[in-house]
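Visitor: A predicted structure for the sequence below; I have some questions about it.
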Amino acid sequence: MGKHRKRVTPASRAAEALYTAVLVIGMASMAEVFFRMVRRLVD
């Protein structure tokens, strides 16, 4: 990690926000599938 830019570009900011959104959506969908499986096991 030698490349450290002090100036944050809007493109990198947008890419980071997009990556975070994808990560959150993926975790939420995985949690939904997990809860669905648990509910199926409980019933």
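Guide: Done, it's in.

Visitor: hey, let's count contacts and neighbours off CA atoms from now on
Guide: Fine.

Visitor: how many neighbours does residue 24 have?
Guide: Neighbour count for residue 24, taken as other C-alpha atoms under 10 Å: 12.

Visitor: let's bring in a second one:
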Amino acid sequence: MDADMCIVGSLLVGTVCAAMVVGLLRTGFQPDVFAAADR
């Protein structure tokens, strides 16, 4: 059980980190997209 929870936890953390990196890349290289969405 503990090993499975560790695997699930690491997957969740990895997914969150990946989402944050993608978000930073989008805001850094495609600010126009977010500017248009805010309007």
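Guide: That came in fine, so what should we check first? Quantities reported herein were computed from a predicted structural model and do not represent experimental measurements.

Visitor: The residue mapped onto residue 9 of the second structure from the first structure: how many residues sit nearby?
Guide: Under the alignment (TM-score structural alignment), residue 9 of the second structure pairs with residue 18 in the first structure. Look at residue 18 of the first structure: counted by other C-alpha under 10 Å, it has 12 neighbours.

Visitor: for residue 18 of the first structure, helix, strand, or coil?
Guide: Three-state call for residue 18 of the first structure (DSSP: H, G, I helix; E, B strand; the rest coil): helix.

Visitor: Tell me the spacing between it and residue 26 of the first structure.
Guide: Using C-alpha to C-alpha, to the nearest Å, residue 18 of the first structure is found at 12 Å from residue 26 of the first structure.
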